[in-house]
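> return a 3D structure for these sequence lines:
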Amino acid sequence: MVRKQWGKSAVSLMLIAGLVLGGCSSGSGSKEAAPEGSAATEVKKEGFPIVEEPVQLKMFTRIAPVNGTFKEMPVFQDYEQMSNVKVEFIEAPTDGFQEKKNLLFASNELPDALYRSSLSPLEAVRYGAGGQLIPLEGLIEEYAPNLTQLMEEYPEIRAAITTPEGHIYAIPGIVTLGSARTDKKWINTAWLEKLNLDMPETTDELYDVLVAFRDQDPNGNGQKDEIPMTARLGLHIVTMMSGSFGLDQQLGYNINIEDDKVEIWMGSERNKEMLMYLNKLYTEKLLDPEVFSHTEAQYLAKQGSGQTGVFFDQTNNNFLPIADQYEGMSPPAGPHGDRMQAQASPMPRDFGAFAITSVNNYPEVTMRWIDYFYSDEGSTLLRFGREGEHYELKDGIPYYKEAYSTSETQPKITPYAGGGAPHLISEQVASYINPPQVQEAQKKLDPFMPEVRYAAPMFDEQTAQQVNILRNDIDKYYEEQSTKFIAGALSFDKWGEFQETLKKMKIDELQQLYQDAYDKMEK
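Below you'll find the predicted structure:
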């Protein structure tokens, strides 16, 4: 029964892609095992300091272009005084970060821990089974009360990070705040009001609104420079519109489940309808011509330009100066009456945010050190810095002071900026990303979220390898062909050939692997 509850309550769990591990064991030791040579240091299980005698740790981390150096951030300065644990960060820039991480493990020149290092499920399994990362489940149970409480309250977190052999080699960032797991559908209501248009409730009405945005000069400058609708690079637009065509994202993939039958919908007629709709928008210049070429920075700039009618993003940070022009809208009902918000990030949103290596002499200290950030108190320090200097409390909720509320100053004081930090994002600490406008936009999505969100299966290593091989080819082909269908570079007369190619790529075999996993989940 518990397994069924995990599957039905999880938002979307990470898929572990398998790797042949050449006879390596499934872990570097028992749950309670510490690395050889572990220092005999008494660790307090509650309160601060964590240790009476100072301990120094080295952590490898990614530093985003917007960040300042970690050692100058108030969170790490103050937490060192609180905990008696001094951390030396080995900072690697985002550009080239993956290569540096690969070299770290290949050379076996390991730090004590990896912080905000975006370990993939594959990397966690590989380096854990190979003995370079240690299993954390025993340390979590004994030295991480905050993380343990979260995993007890939300069982999908444990399921998302536990290997089939029962080990946890990396812990994620955790997002309990619902509005931090969805991209809202923002629409320019100032334009709607100027053109005397109603909020669109169907895909046909959305089309009509976009035509008016294109043709009726809603910004009033006498030029056709409006962008009716845009989205992030790639197939973000497909993800955001799929629910209107009855296409869900179950089991962490492009999957519908009906009457206990798993369907990968990439070659379905419903998907064809969606792509034809998007092709119509693109051809008529209702969908941004740069949707497959612009950069993330350019996309964010379009949000704040006031020149865009509809776009999609988690929060309103990127258009705050003109925020009063926009509201969130509900998913539009599609041609068959489908109206669903299929897109949602998992609660353990940033897999592999933190891991402890086998050279660490203080694994218990390290686990207690990181656990603080899975509390509201620790997360507040990480995200907001010092009360009175960097933020102030209003009704118990921290808000940045004006000097630290800009996109230039805020990233200098917190590793949250740039994404992927191991910590808790709850309603308590989310004032920056969850203001009232965002909360209202989330309410427009809530009635259309699926009643059941099945977890991505935790495949065994052999099955994971099969899934990984199949998906590498199928996913690449689907993205390439879908882009061509939308952009008009590939005629829908070729849809049959597209379906046949998916079959030759063994999409039916992939579907059966997911079906088998679903059947086991439901036992």
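
> C-alpha from now on. contacts and neighbour counts both.
OK.

> and T380, what is it in contact with?
Contact analysis of T380 by CA atoms under 8 Å, 6 or more residues apart in numbering lists 398, 429.

> go again with 7 Å.
Counting by CA atoms under 7 Å, 6 or more residues apart in numbering, T380 makes contact with V429.

> likewise E165?
S26.

> same thing with E99?
If a contact means CA under 7 Å, 6+ apart, then E99 has no contacts.

> so L133 versus F373, what's the distance?
To F373, L133 is 21 Å away according to CA to CA, to the nearest Å.

> those two: which has the busier surroundings?
For L133 versus F373, neighbours defined as other CA atoms under 10 Å are more numerous around L133 (30 against 23).

> for the more buried one, which non-adjacent residue is closest in space?
T357 (4.3 Å; CA to CA, 6 or more residues apart in numbering).

> so the one you found touches G131, yeah?
No: taking contacts as CA atoms under 7 Å, T357 lies outside contact range of G131: 8.4 Å.

> the stretch 1-150 of the chain: helices as residue ranges?
2-9, 74-83, 97-107, 121-129, 137-143, 145-153 (DSSP state H, counting those that start in this stretch).

> so for I474, which of these sits nearest?
Smallest distance to I474 across the helices of the stretch 1-150 of the chain (CA to CA): 18.7 Å, for helix 121-129.

> please provide the structure for the following sequence as well, for comparison with the first:
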Amino acid sequence: MSKTKKGSRVTALVLSLAMLSTFAIGCDKTDNQAQSSGGTTSQSTSSQDASQTESTLNPNINLDSTFPVVKDPVEVEIAVIAALPNTDQNRMWFWKWAEKKTNVTVEPVQIESSAWEERKQLMFATDQLPDAFLHCTFTNAELLSFGQIEGSLIALNDYLDYAPNFKAALEADPLLKANVTAPDGNIYSVPTVMQVSNTKPYRFFVNADWLEKAGMDMPKNLDEFYKVLKYFKENDMNGNGDPNDEIPWSGSWEEGYYERALIINAMGFSTTNSNSVIDPETDTAVYFPLHPKYRDYLKYMNKLWEEGLLDPDIFTQTQVQYQAKAASNLIGAAADSASYIIYPEDYTAFEPIWALSETEGGTPTWPQDAVSSNGSFVITKNAKNPDVLMKWVDMFFTAEGAIRFWNGPEKDSEDDIGSVGAMYNENGQRYHDLPQDINNEWEYNCKVLSPINGRAVGYYSNDAFWTELGLSIPPAAENDAFWQDLYLERNTPYAKPMYPNVFYSEDEQRTINEISMPLEDYVKNMEAKFIIGAESIDSGYDKFIQQIKVLRAEEYQDILISAYETYKSNK
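Model (predicted):
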């Protein structure tokens, strides 16, 4: 590319970046930390250690086993989000099965996914609340606002004796306890518990066909990664006769899967995208742009840009535009959700990268999901039977509850109410007899089997649960099993906790709301300028640090530190 064309592209990029109004770096799509909140006025006097003697517990509740929940029938109203349009909760197998197993009749209140945020605010503002919300999304900030401050959500501490499986999970894992405990010591939601083998928060793939053609191994540190990209750039890797159309590293900075995280993790800071990280040497919270390693990160990325190893459109193209390049076999490496998404023609063409270290012989780092995702099940002040609801939700912490919610019944089994169960093909994979109005297995799961909304309270189904129920473990689809097995080998062993989804105090949250947007908008804009060379790192970095301090970055970091220390003290 001529200097004139390169200069024009840089100018265009700078203009595009200046128009960006939202900041995604500190607002990880799977990270609610910037929305977390706290408060000082408690609406409950319950403590984490509160418990009830058996004589004071509700005699209608079965305390001897998971099922049934109650001896005499009870009716409750639970709000759920429809994962897909045109869903009819009355068609759902799960509600029928749960009523048979628990003796609790649930009247589901369906909320369309697109209307959830508006409906949520309206329901709480007008006090038009169901007994509980299942698999709806509540940030930590909302849990504190609706719970601790307003009292619309009840504290669950005094009901833990009705949920022995959830209580046991809290006692077994100090991190889980810390994650769900609010600043006032109360628990306002039953979470989704993340299991390492089931979660893959960050995925980055390298073109294995190109590596084989180059005679190179999958890189394991930043220098090896650079050399791989360099080779991809300088050779006709796709064999189309044009040695100049290869794009070593592509993606969509705005819409994609957090390309920058690969390099930040290699430097020891576990993250999927957020600038709120944990210093691996001190176990202290850090705002990454204030750390000296941030400059090293910028220098490395700028080197890739200057040598043409980054897609020149990476800051401006959409996910669809990047994937069109990938489908044309032009891409050497990218972050994405699965190998077959990058190159649909051959799902084995791209393989998960090894977790990288900064230097040869260094310690690799990969992000590990938070131990839990809060807000998956909450009970409101309008509930007449909160004890029954706690006992009911406890089934999701058992093998039977998790497997049945996520996978439904087997065909013609005693649980197969309505003949909707799964059959097995010759490869041991489950499949269903799809009705005419259902197009695929995922739609069947969401519209016929269970009110799945991409998350579930309690545990996900896992291999141990299948075995516990005496069922064959269904294999993953071949295209998923290919990359997932490699991921578990190359990434999972090096997973380290990210900055957790902490609760902030009310004052801390107020300050974060004031600081975060202008600070992180500025950081994002300047980061892109440093990478593409529109701003010199050598001459402009000190000025950048001065400016983020003016924008109260140090105060922001102090809040991260304080909240993280509180989180650790709750273990």
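
> which position in the second structure pairs with the residue nearest to L133 of the first structure?
Residue pairing (TM-score structural alignment): T357 of the first structure is matched to T380 of the second structure.

> so how far is M123 of the second structure from its match?
T380 of the second structure is 11 Å from M123 of the second structure, by CA to CA.

> can you check K543 of the second structure too?
For K543 of the second structure, the distance to M123 of the second structure equals 47 Å [CA to CA].

> with S51 of the second structure instead?
To M123 of the second structure, S51 of the second structure is 31 Å away according to CA to CA.

> whereabouts in the first structure does stretch 102-112 of the second structure align?
Here stretch 102-112 of the second structure aligns to the first structure at residues 83-93, judged by TM-score structural alignment.

> for the matching stretch, which outside residues touch it?
48-52, 54-64, 80.

> just the buried residues from those residues, in ChimeraX please.
The following ChimeraX line selects those of the contacts of stretch 83-93 of the first structure that are buried, judged by 16 or more other CA atoms under 10 Å:
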select :49,50,51,55,57,58,59,60,61,62,63,64,80
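
> among the contacts of stretch 83-93 of the first structure, which are located in strands?
Counting by DSSP state E, the part of these found in strands is 55-63.

> what's I278 of the second structure aligned with over in the first structure?
Alignment note: I278 of the second structure maps to I255 in the first structure; criterion TM-score structural alignment.

> how close does the closest residue to that match other than its chain neighbours get to L502 of the first structure?
Nearest residue to I255 of the first structure, sequence neighbours excluded (CA to CA, 6+ apart): I264, at 4.6 Å. To L502 of the first structure, I264 of the first structure is 11 Å away according to CA to CA.

> who has more neighbours, these two?
Neighbour count, other CA under 10 Å: between I264 of the first structure and L502, I264 has more, with 22 against 19.

> map the more buried one across to the second structure for me.
Using TM-score structural alignment to pair residues, one finds that I264 of the first structure aligns to Y287 in the second structure.

> ok, its match touching V277?
Yes: Y287 of the second structure lies in contact with V277 (CA under 7 Å); the separation is 6.4 Å.

> and for T41 of the second structure, the neighbour number?
Other residues within reach of T41 of the second structure, judged by other CA under 10 Å, total 11.

> what do you get for A50 of the second structure?
12.

> distance of the closest residue to Y159 of the second structure other than its chain neighbours from S505 of the second structure?
With sequence-adjacent residues excluded and distances taken as CA to CA, 6+ apart, Y159 of the second structure is closest to D387, at 6.0 Å. Separation of D387 of the second structure from S505 of the second structure (CA to CA) stands at 28 Å.

> mind jotting down where the strands sit in the stretch 451-571 of the second structure?
Taking DSSP state E, counting those that start in this stretch, the strands of the stretch 451-571 of the second structure run over residues 458-459, 495-497.

> now swap in the stretch 101-250 of the second structure and tell me
So, for the stretch 101-250 of the second structure - with DSSP E, counting those that start in this stretch - the strands run 104-112, 132-134, 190-193, 204-207.

> for V448 of the second structure, find the nearest of the ones you listed.
Comparison of the strands of the stretch 101-250 of the second structure against V448 of the second structure by CA to CA identifies strand 104-112 as nearest, at 14.3 Å.

> neighbours of the residue of the second structure sitting at the aligned position of V209 of the first structure, how many?
Aligning on TM-score structural alignment places V209 of the first structure opposite V228 in the second structure. Per other CA under 10 Å, the neighbour tally for V228 of the second structure reads 23.

> and for the one 4 residues further on?
Neighbourhood size, F232 of the second structure [other CA under 10 Å]: 26.

> in contact with it, which residues?
Applying CA under 7 Å, 6+ apart to F232 of the second structure gives the contacts 246, 248, 332.

> same question for K302 of the first structure.
So K302 of the first structure contacts T308 (CA under 7 Å, 6+ apart).

> quick one on the thing from earlier: compare S51 and M123 of the second structure (neighbour count), which wins?
Using other CA under 10 Å, the more surrounded residue of S51 of the second structure and M123 is S51, with 15 against 12.
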